[in-house]
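In: Generate coordinates for the sequence data below:
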Amino acid sequence: MSTVSERLDELGITLPAVAAPVAAYVPAVRTGNQVWTSGQLPFIDGALGTTGRVGAEVTAEEAADLARTAALNALAAVDALVGVDKITRVLKIVGFVASAEGFTGQPTVVNGASNLMGEIFGEAGAHARSAVGVAELPLAAPVEIELIVEVSD
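Out: Sure thing, here's the model as predicted:
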């Protein structure tokens, strides 16, 4: 069985640099055999390429791609703290979607993050999840993703 790093290489995925916090928090913390990330925005090279609410300025398809990007940022936070190869299971994803009035496709948007975990971790990527619609997110981001993973010693 390949390591997580090897699987990322097979998929042609390079983890980004850890996004700098935009307030008073750290990107990830470990307690016991779990790592919890702070909410990660879809930063690319330190900037949001897209802003706005899903169902208005941003399509659900664009937002699903942004959720994938935010999930990669969450994995980068785990990697910086303990190393991505220590991840043994994805436990939970929490996805926040800045939603226009009447938009109800939050689960489809957060699938961008969930599907990525399946691609990388296979069965160990199957996880519990919440997909929540909100009025606004920090910096007018369309999505924010939190990740909880189990890690080995």
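
In: For the rest of this, base every contact and every neighbour count on C-alpha atoms.
Out: Fine.

In: does Pro137 really touch Ala100, like I thought?
Out: Just to correct that, residue 137 is Leu rather than Pro. No: using CA atoms under 8 Å, Leu137 is not in contact with Ala100; the gap is 12.0 Å.

In: this one as well, want them side by side:
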Amino acid sequence: MASWKQRLTELGIELPEVAAPVAAYVPAVRSGSQVFTSGQVPFVEGKLAAAGKVGAEIDPEEAKRHARTCVLNALAAVDALVGLDSIVRVVKVVGFVASAEGFSGQPAVVNGASELLGEIFGDAGPHARSAVGVAELPVGAPVEVEMIVEVG
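Out: The predicted structure is shown next:
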């Protein structure tokens, strides 16, 4: 079995601390062989990395980088609950993009999360996915990502 923590080291990626919930929920929950994460926004060291709508205040390429940060926060939640190396495969990713009127590039933004999961997990990384445009996200975040992983 692959060591996902070793793979992160090879990629020069360090998982952040688990982001503290901003409301009444927990970062991740295990049910059977799956772990479901709560939606993660691009918090870096406890602070929102950017605020605004994609296609207005936030450039789509910047938003794609923020989606990457979101998925690292989700992986940190999984790691804290069951250990990263217990992941068998990524099952599903849902990305929400705070979108300016007329912006329709949500799939490209959420690719920031999906592409990173592919880099980390290889053949265990391809997943089902939704990329949804929304009017607003919590704390003014431009993007939010949640995921489901299978664990062993």
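
In: Please report the distance of Val91 of structure 2 from Ser130 of structure 2.
Out: Val91 of structure 2 sits 12 Å away from Ser130 of structure 2 when distances are taken as CA to CA, to the nearest Å.

In: ignore the last one, Val71 of structure 2
Out: Distance of Val71 of structure 2 to Ser130 of structure 2, given as CA to CA: 14 Å.

In: ok, those two, which is more surrounded?
Out: Neighbour comparison, Val71 of structure 2 and Ser130: the larger count goes to Val71, with 29 against 15 (by other CA atoms under 10 Å).

In: which stretch of helix or strand covers the aligned partner of the more buried one in structure 1?
Out: Mapped onto structure 1 by TM-score structural alignment, Val71 of structure 2 lines up with Ala71. Element membership for Ala71 of structure 1, per DSSP states H and E: helix 60-82.

In: That helix vs structure 2, average distance?
Out: Comparison of helix 60-82 of structure 1 with structure 2 after fitting gives an average deviation of 0.2 Å (mean CA distance after the TM-score superposition for structure 1).

In: what does the next helix or strand after that helix rub up against?
Out: Once the chain leaves helix 60-82 of structure 1, the next helix or strand it forms, by DSSP H and E, is strand 87-98. With contacts defined as CA atoms under 8 Å, 6 or more residues apart in numbering, strand 87-98 of structure 1 is touched by 4, 52-54, 67, 106, 109-110, 113-114, 117, 121, 124-137, 141-152.

In: Check the mean deviation of strand 87-98 of structure 1 from structure 2.
Out: On superposition with structure 2, the mean distance recorded for strand 87-98 of structure 1 (mean CA distance after the TM-score superposition for structure 1) is 0.2 Å.

In: Now the element after that strand, going C-ward?
Out: Moving toward the C-terminus from strand 87-98 of structure 1, the next element (DSSP H and E) is helix 106-121.

In: and the angle from that following helix to helix 60-82?
Out: Here the directions of helix 106-121 of structure 1 and helix 60-82 differ by 40 degrees (axes from the mean of the first three to the mean of the last three CA atoms, to 10 degrees).
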